[in-house]
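Q: make a model of this:
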Amino acid sequence: MNENNRAQVLLKIFSPLIAIALALLIGAIFILIAGANPIAAYAALIQQSLFTFFGFGDTLKKMTPLLFTSLGVMIALRGGLFNIGGEGQIYLGALGSTLVGLYVSGLPTFIHIPLALLAGFIFGGIWGLIPGYLKAVRGVNEVIATLLLNYIAVNLISYLVQNPLEEANAPSPYSPLIAESARLPVIFSGGFVHAGILLALIAAIVTWVLLELTPLGYQIMAVGFNPTASRYARIPVKRTMILVMVLAGGLAGLAGASEVMGLKYRLFEQVSPGFGFDAIAIAFLSRGSTIAVVLISLFFGALQSGARAMQSVAGVPVTIVYAIQGLMVLFIAIALAVESWVKFSKPQT
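A: Next comes the predicted model:
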């Protein structure tokens, strides 16, 4: 291994850790500027989010949609595509599971739950299929397509919950409750943790197996690395691109389904507070590692869960947590730029 290759490996391993450390360090400076003690603030965050029954439950609850969606973003990145449409795919997945939960009745739980989850996956997958087809067949940039589809999805759900799906006499826009047979079971009451977290972890295992141990995973990686060479190798590049976006959308759709089926039991106008965009940061920080996606999703869930504790204990504004998340993305982007420079620079002789 020459010096360039060694530097690339070390950057890939340590860049996420360095990005997180630097973001927390600058976050500590912000906390000092705000007139608070950063040690007390971070201690409150960790204590509340990981070492209290309710707080850890809340962390797992927030981790669930983040993990589903970031797995989808990671799969797309492996295929050389940048899916920033996770937010819209979450909304469509929530719609699919809501429709099955509302209008398919008389089914036992062991059939109704999988059917509602499948609907969430299909609806999210369709929302991923659209930019996948446009990219593969028409050459439309997937960043633009997925970004615009986010707005369409959000406004579509807004229209539906204010009109045909609106609960009668509702004080705010939301749908009626889904059937009890379509609700995910609560695995422990602390933080209302539902079975969606188990499904998300299973999805992570399946994703790892798919990407690392199957011919399809190799095919996805080959297309992402060099689509031109893949065509010469008789890999169906267009079909692979479309499939990648369908899988990415389907996983994000499961995030929306889990929010409806496990937490809210109805479709709200604001299905997601930005899980789709947080998932982009998680996927980039993971550097293509499924295990890292799981751990960083937990970390982001803990940040969001403990933010209120930082505010109440140390007097730190909640917005500092969002600043820390943004700084992580900035530093990982810098690391990627440095890695690209190392990759293409010639080793010294």
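Q: going by C-alpha atoms from here, please, whenever you check contacts or count neighbours.
A: OK.
Q: so which residues of this protein form strands?
A: Remark: strands assigned in the chain by DSSP state E are 186-188, 193-194.
Q: deepest of those, which one?
A: strand 193-194 (a mean of 25; mean count of other CA atoms under 10 Å).
Q: right, and residue 87 touches residue 148 too?
A: No: in this structure, residue 87 is not within contact of residue 148 by CA atoms under 8 Å, at 10.8 Å.
Q: please say which of those two ends up with more neighbours.
A: residue 87 (32 against 15; other CA atoms under 10 Å).
Q: can you tell me how far the more buried one is from residue 347?
A: Taking CA to CA, to the nearest Å as the measure, residue 87 falls 42 Å from residue 347.
Q: for residue 239, same thing?
A: For residue 239, the distance to residue 347 - CA to CA - is 38 Å.
Q: ok, the closest residue to residue 127 other than its chain neighbours to residue 254 distance?
A: Spatially, and ignoring its direct neighbours in sequence, residue 127 is nearest to residue 89 (5.8 Å; CA to CA, 6 or more residues apart in numbering). Residue 89 is 9 Å from residue 254, where distance means CA to CA.
Q: any residues in contact with both of these two?
A: Taking CA atoms under 8 Å, 6 or more residues apart in numbering as the contact rule, residue 89 and residue 254 both touch residue 124.
Q: look at these two and report which has more neighbours.
A: residue 254 (38 against 35).
Q: in this structure the more buried one contacts residue 67, no?
A: No: look at residue 254 against residue 67 with CA under 8 Å: they stay out of range, at 10.2 Å.
Q: would you map the helices across the stretch 151-300 of the chain?
A: 196-213, 215-225, 227-232, 237-259, 275-286, 290-314 (DSSP state H, counting those that start in this stretch).
Q: this one as well, want them side by side:
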Amino acid sequence: MNKMPKWADAVLIPLISILLAFLLSGLVIMAIGKDPVMAIKTMVQGAFGNSNNIGYTLYYTTNFIFTGLSVAVAYHARLFNIGSEGQAALGGLGVALVCLYVPWPHWAIALPAAMIGGAVFGAAWAFIPAYLQAKRGSHIVITTIMFNFIGSALIGYILLNYLKVPGSMSTESARFGAGAHLPTFHEMLAPFGIEFNKNAPVNVSFLIALLAAVGFYFLIWRTRLGYEIRAYGQSETAAKYAGINPVRIVVIAMLISGALSGLMAINNVMGEAERLIDNAVEGAGFIGIAVALMGRNHPIGIVLAALLFGFLYQGGGELSFWESIPRELVVVIQALVIMFTGALDNMVRAPLEKLFIALNKKKEA
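A: Now for the predicted structure:
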């Protein structure tokens, strides 16, 4: 007998966890002498109040969808990929090289090439930890964390010595050509008579992220490879008995995971900045871990969790600006959401399981 229905595990537990996080956040805001009701109104207005704010919220959401899917693919194979940050950074290098050194005539041609560049570089950066895990037994958590720092240093070195514009004080590459400019929502919706703020950074990458979520679903639940990944994640011993090669699954799962992280660069590097900037990932790889956990490693949950964190990022920035609430407190609010939905998940799960067991027994009596 199941301890609780699937809908409760997928919806009720995350919802209660989020409410608890916001309740505690409200108490913290009250403790510093601010109005928590006004704070939440400011966050909602700042994230969804106009098309410019919505554009920024969806821009952050796009980044978190890619990194959330990245973490989830590896997690289904019982691999905890902490390296999405570094893989996304290397994906940015791949996108930048494609966009800088080829005179693209149109974005529709440049985008697929940039996607390949980002995915290949991201996958390549995930391959080494995957190989070390599969062949040498090196723990994937340790190696991927280390590769985040190595990747950051490598990007900084390449930018400073090879890609930086001569004479510029900024550690960034030259801007990409006009043919690599991705259409923003303002440009995409204008032909339909829909007005959208032209300064909002959300672009066609958001639609690519949604397609990636659909592709993730079909890969994991509708293909033989996806079945093998899930089987290996459930039981390595049983997977071996069924003829599944563990080395192959570890490497392939991590390659797909790294490729999804690398694809994030089409949004922040190609779409928003239109050049490669040092530390362009800005922590989105680590947020992807929380997004995957909150979304229960399912694409629908990941998209919704990514939207929540997009709201926290954009709304939190507006809260800090308009209500004079320290930016550090906004980070605390984000951390509380992560803590309740991740580390303290069992605090909500255990009582709910007991409740549903009691209800089931009462029905059977």
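Q: re earlier: present the strands of structure 1 as JSON lines; the columns should include distance to residue 313 of structure 1.
A: What follows is the strands of structure 1, written out as JSON lines (distance: least, CA to CA, whole Å):
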{"stretch": "strand 186-188", "distance to residue 313 of structure 1": "26"}
{"stretch": "strand 193-194", "distance to residue 313 of structure 1": "25"}
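Q: end to end on stretch 224-234 of structure 1, go ahead and measure it.
A: For stretch 224-234 of structure 1, the first-to-last residue distance is 15 Å (CA to CA).
Q: swap that for stretch 160-176 of structure 2, sorry
A: Start-to-end, stretch 160-176 of structure 2 (CA to CA) is 17 Å.
Q: what range does that stretch cover in structure 1?
A: Counting by TM-score structural alignment, stretch 160-176 of structure 2 falls onto residues 162-178 of structure 1.
Q: cool, stretch 50-69 of structure 2 as well?
A: So stretch 50-69 of structure 2 sits over residues 52-71 in structure 1, by TM-score structural alignment.
Q: cool, stretch 259-273 of structure 2 as well?
A: Against structure 1, stretch 259-273 of structure 2 falls on residues 250-264 (TM-score structural alignment).
Q: distance from that stretch to the middle of the chain?
A: Put simply, stretch 250-264 of structure 1 sits 11 Å off its chain's centre (CA atoms, centre = their mean, to the nearest Å).
Q: check stretch 166-180 of structure 1 too.
A: Worked out by CA atoms, centre = their mean, stretch 166-180 of structure 1 lies 27 Å from the chain centre.
Q: likewise for stretch 57-71 of structure 1?
A: 8 Å.
Q: just give me the mean distance for it relative to structure 2.
A: For stretch 57-71 of structure 1, the mean distance to aligned residues of structure 2 following superposition is 0.8 Å (mean CA distance after the TM-score superposition for structure 1).
Q: in contact with the nearest residue to residue 77 of structure 2 once chain neighbours are set aside, which residues?
A: Using CA to CA, 6+ apart and skipping residues adjacent in sequence, the residue nearest residue 77 of structure 2 is residue 233, 4.0 Å away. Residue 233 of structure 2 is in contact with 75, 76, 77, 78, 79, counting by CA under 8 Å, 6+ apart.
Q: what is the neighbour count of residue 348 of structure 1?
A: 6.
Q: so how far is residue 204 of structure 1 from it?
A: Counting by CA to CA - residue 348 of structure 1 and residue 204 of structure 1 are separated by 41 Å.
Q: and residue 51 of structure 1, by the same measure?
A: From residue 51 of structure 1 to residue 204 of structure 1 the distance is 24 Å (CA to CA).
Q: neighbour-wise, which of the two wins?
A: Ranked by neighbour count (other CA under 10 Å), residue 51 of structure 1 and residue 204 place residue 204 first, with 21 against 12.
Q: that one touches residue 295, doesn't it?
A: No: the criterion here is CA under 8 Å, and residue 204 of structure 1 misses it with residue 295 at 11.0 Å.
Q: overlap in contacts, the two.
A: When contacts are counted by CA under 8 Å, 6+ apart, residue 204 of structure 1 and residue 295 have no shared neighbour.
Q: which parts of the stretch 1-150 of structure 2 are helices?
A: With DSSP H, counting those that start in this stretch as the criterion, the stretch 1-150 of structure 2 has helices spanning 6-7, 13-31, 36-48, 51-76, 84-100, 107-131, 140-158.
Q: redo those helices as a markdown table? Include distance to residue 209 of structure 2.
A: Formatted as a markdown table, the helices of the stretch 1-150 of structure 2 follow (distance: least, CA to CA, whole Å):
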| stretch | distance to residue 209 of structure 2 |
| --- | --- |
| helix 6-7 | 25 |
| helix 13-31 | 22 |
| helix 36-48 | 20 |
| helix 51-76 | 6 |
| helix 84-100 | 14 |
| helix 107-131 | 11 |
| helix 140-158 | 23 |
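Q: buried deepest among those helices, which one?
A: helix 84-100 (a mean of 30).
Q: mean shift between it and structure 1?
A: Mean deviation of helix 84-100 of structure 2 relative to structure 1 after superposition (mean CA distance after the TM-score superposition for structure 1): 0.5 Å.
Q: where in structure 1 does that helix fall?
A: With TM-score structural alignment as the criterion, helix 84-100 of structure 2 aligns to 86-102.
Q: now for the strands of structure 1, which one comes closest to residue 212 of structure 1?
A: Among those, strand 193-194 comes nearest to residue 212 of structure 1, with 28.7 Å by CA to CA.
Q: how close does the closest one sit to structure 2?
A: Looks like 1.4 Å for strand 193-194 of structure 1 (mean CA distance after the TM-score superposition for structure 1).
Q: need the counterpart of residue 218 of structure 1 in structure 2.
A: Looks like residue 218 of structure 1 aligns to residue 227 there (TM-score structural alignment).
Q: thank you, goodbye.
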